[in-house]
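Asks: Here you go, sequence then predicted model.
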Amino acid sequence: MSPLWLLVSIAVLALIGAVIGRRKAMASAGGDARELHSLPNYYGANVALLVTAPALLVLAAWMILQPMLIEGRVASIVPDAAYQDAGALNLLMADVRRVAGGLDLAVAQGALTAQEAHDAEATDLRARLAEIGVAVGSEVDTVILEAAQRYRVLDSRADLARTVVILILALAGFIFTVSRIDRTYRARNSVELAVLVLLIGASTIAILTTFGIVMSMLFETMNFFRQYPASEFFFSTTWDPSFSGRGGASELGILPLLWGTLYISLIALLVSVPIGLFAAIYLSEYADKRFRGFAKPLLEVLAGIPTIVYGLFALITVGPLLRDAIASPLGLGNSASSVMTAGLVMGIMLIPFVSSLSDDIINAVPQAMRDGSYGLGATQSETIRQVIVPAALPGIVGAILLAASRAIGETMIVVLGAGAAARIDVNPFEAMTTVTVKIVSQLTGDTDFSSPETLVAFALGLTLFVITLGLNVLALYIVRRYREQYE
């Protein structure tokens, strides 16, 4: 049975269990809901939860583990002479999966019987599969055919076992829960415990996701540093990767990329933070409701524009304008791609991140603080400077941190606006690049994940993660220091 029909079966059984559970609870109380410990719907919900939750958890785990275990079993029967390394084995297993899927499709469409699929000959199998539109990357030889047949048999057995186990588990939950229902059964407690577990699980998703991201990057970064010296990566001022197979010819110093990242991000923040903060102060403290209702949604439209559009704007409009109006007349450069171009356009993109969040934080400052300041004789501007902004400073720091993280992780604007030159230069009208751009370039095309030129992308990503973590720690320190004045 397919996973879809398993889900349908579980849903139907849960619905039946909900109806039966509610009716049995009412019957045990003689039709008087006041005699029940919990509301009648809790009894039905309790049955539905015990039917669906264990079955769905096992089904999810099964769907993840089944392909991994089957591929491991099938790979173990492939002769060592059929492949040279792990990469060749992965390609061979890809053909095995395609042939196995083609056999199943041929059986489903009647092009092959089940026995023919099991006894298919390599000489005519390719043509039979081509008739139903199944493409195979290489010639179907005996090794691939035998592995595909084994894969198909194991997959069919695993599907049958999965169906039996899931249905038995759902039925067991149904029978166990229904048998326990009476008027004293604490169904509400069970349902609320299940909801609590669901909320805890949802709250831990972010933590587990972060942990998974860090671990996946950390392992690959460790592989990189086994092949390339960490001292050269962190302290070298040259970025010159080579994919020509010359061995140690690559120079993978992060300093030029880090310089470009911080330089462009600094210019973007110098543009976005003052404009965004002043806009938030005006909209929250000075503008009337009519203008605010028009201006704030219009300002937030900037956040919805795709970054590729900003990149095209930088490439076609801002870059040539800065070159012709400033860089060329002053002798600072003749390129439309520059740090200033990317920084200005990125700053425009970040304005709504700062303004919208700061506006919400300023509006959340209690009106009593404003009234107290006015009562002491302060003007509106003095109240804003000395009361409202300090009180809202923790939220404003958070908005600036969000903008900084967004700037550090931007790619498309940098590609089109700043170029791809890895250099250390203080001239803002020269082309430079960032860490994220080089991560994309190192992982684009045919990549060998055993080479330092590819693995360096994970080291770059982990470095960005550490920088962002440092920004969060700094922001937390600032927030706590200033918040103590108001608590």
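Replies: Arrived safely.

Asks: switch to C-alpha atoms for all contacts and neighbour counts from now on
Replies: Will do.

Asks: Let me know the secondary structure of residue 31.
Replies: coil (DSSP: H, G, I helix; E, B strand; the rest coil).

Asks: Now do it: how many residues are near it, please.
Replies: Neighbour count of residue 31, defined by other CA atoms under 10 Å: 13.

Asks: got another, please set it beside the one above:
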Amino acid sequence: MFWIFLLILIALSALGFVGARALARRRVAAAGGRGHSRPNQHGYYALVWILAPALLVLILGGVLSGPISDGLLASGAPAEVNALEPMQRGAFFDDARRIGRGAAPLQIWEAPLSEQLPREARRAVQIDRILALGAGVGAVILAILGGLWVFLRIRPELRARNAVEAWIAVVLFACSAVAVLTTLGIVASLLWDALRFFEQVPVTEFLFGTKWSPQIAIRADQVGSTGAFGAVPLFAGTFLIMLIAMAVAAPVGLFSAIYLSEYASRTTRAVVKPVLEILAGIPTVVYGFFAALTVGPAFRVFFNTIGGWLAGGPLDGVGQYLLLVQNQMALVAGAVMGIMLIPFVSSLSDDILNAVPQSLRDGSYAMGATKSETVKKVLMPAALPGVAGALLLAVSRAIGETMIVTMAAGLAANLTLNPLDTVTTVTVQIVTLLTGDQEFDSAKTLAAFGLGLTLFLVTLALNIVAQRIVQTYREQYD
């Protein structure tokens, strides 16, 4: 029913646009052909006043119909239904709506609730229809009244253009406000539950503790019964994988950008650059499969082979260790993540190098410098702030990656900087803590919000630093 009324509103808006434009033309012609706004702007003025308030009523009706319907159902429900717990009563009404739509209920209800279910289903259908019909009819009536009001106001001196531009400004402000309010909502939700977590776990233990074991034991005498929430192993794992990823992405991406910007022909650039950027469109879970099924086994065979060569000799201890290397390790996750970040670094660095004024290149060549000397002593120093900003943005992207680490580095919270060990990161632990049924009163679940707040602040700081660097660079070369 919502879509029927929406189509009616669109049709009324189209008619209002055409009618208002024609009426404006006639009245402007009758006044001597001079008017403040063009006929099309009068049409848009009518379209806005017909569609916007009516559409708002229709959307509010759809949003508020659920709570209103629940209240009406509860007010007329039998005593045995109202005696249920709030969640059970909501599930009962949901099943009643499902039966009213011809679907099967999600739960099996015993008598006398099973006997009341068909009756409540009929009531739910009637209430939902009445509410939807009321919202739709109210929206149509409001659209008609808005159209009549606009048609009475149309005259040559009407400032329709100013009114339409004011509406556009309101829409643009609302879109901007959505982004700001979303960010504030994310920060508020993280901060609220993170503060609840820090009421149970001291901040110093969380930031400087070296043991991460958030599970809550069943018995009081069980090991780890109180849990351990030292996040240093998570920070170390995140830092280690990020370093490995940037060790792959930074040189490869930067050298690719230099080649495409300074050395490649137009034909080569037109082919290589799109192919390189295809890597940016591959889902991270595909990179995870690639790491787990291809790169991990290849690295394991490589290190096991080296360990076999070293075993039994002066470096027997190193050889025995390399023989124990498995598929999951920080090196695998970091290497594959670096491959994922190559197009990110390459594309940004290429744009930054191309933004360096051509006069700097020409001056270098005029002094007798070769192309490589120009790149090393002119272009890179000039583009260094922008390249640094691109690398910081890539670092923030690497810190927030989850799927590759989960599939290639494991879940063990080891405090190590050895790239051949299994490690975990902050994002992986957030996913682990919030997977399945959780109690949001326990420190185990609330720890995810403490980790999320820490990750948010670190990523925000990196993005701010990167944006400041890029802004400085742009101001210098605009």
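Replies: Perfect, thanks for sending it. Predicted, not measured: the structure shown is a model, and the values here were computed from it.

Asks: now the strands for the first structure?
Replies: Taking DSSP state E, the strands of the first structure run over residues 239-240, 251-252.

Asks: Figure out how far the last one is from the centre of its chain.
Replies: Strand 251-252 of the first structure has its C-alpha centroid displaced from the chain centroid by 29 Å (CA atoms, centre = their mean, to the nearest Å).

Asks: Which stretch of the second structure is it matched to in the alignment?
Replies: Mapped onto the second structure using TM-score structural alignment, strand 251-252 of the first structure spans residues 228-229.

Asks: Over to stretch 206-217 of the first structure?
Replies: Aligning stretch 206-217 of the first structure against the second structure (TM-score structural alignment) gives residues 179-190.

Asks: Residue 269 of the second structure maps to what in the first structure?
Replies: Residue 269 of the second structure maps onto residue 292 in the first structure, with residues paired by TM-score structural alignment.

Asks: Would you mind finding the longest helix in the first structure?
Replies: Ordering each helix of the first structure by length in residues (DSSP state H) puts helix 187-227 first.

Asks: name the helices or strands packed onto that one?
Replies: Judged by 3 or more CA pairs under 8 Å, 6 or more residues apart in numbering; DSSP states H and E, helix 187-227 of the first structure is in contact with helix 40-77, helix 452-483.

Asks: between the first one and helix 187-227, how many degrees?
Replies: Which is helix 40-77 of the first structure. In terms of direction (axes from the mean of the first three to the mean of the last three CA atoms, to 10 degrees), helix 40-77 of the first structure departs from helix 187-227 by 30 degrees.

Asks: Could you check helix 40-77 of the first structure and say which residues are buried?
Replies: Neighbour-count burial for helix 40-77 of the first structure flags 40-53, 55-56, 59, 66, 70-71, 74-75 (criterion: 16 or more other CA atoms under 10 Å).

Asks: now the strands of the first structure in a markdown table, with mean neighbour count and distance to residue 417 of the first structure?
Replies: Output for the strands of the first structure, formatted as a markdown table (neighbours: other CA atoms under 10 Å; distance: least, CA to CA, whole Å):
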| stretch | mean neighbour count | distance to residue 417 of the first structure |
| --- | --- | --- |
| strand 239-240 | 16 | 20 |
| strand 251-252 | 21 | 23 |
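
Asks: Among these, which comes closest to residue 155 of the first structure?
Replies: Nearest to residue 155 of the first structure among the strands of the first structure is strand 251-252; the distance by CA to CA comes to 44.4 Å.

Asks: how close does the closest one sit to the second structure?
Replies: By mean CA distance after the TM-score superposition for the first structure, the fitted strand 251-252 of the first structure averages 2.6 Å away from its aligned residues in the second structure.

Asks: what sits up against that strand?
Replies: Applying CA atoms under 8 Å, 6 or more residues apart in numbering, the contact partners of strand 251-252 of the first structure are 232, 233, 236, 238, 239, 240, 241, 453, 456.

Asks: repeat that with 7 Å
Replies: For strand 251-252 of the first structure, the surrounding residues in contact (CA atoms under 7 Å, 6 or more residues apart in numbering) are 233, 238, 239, 240, 241.
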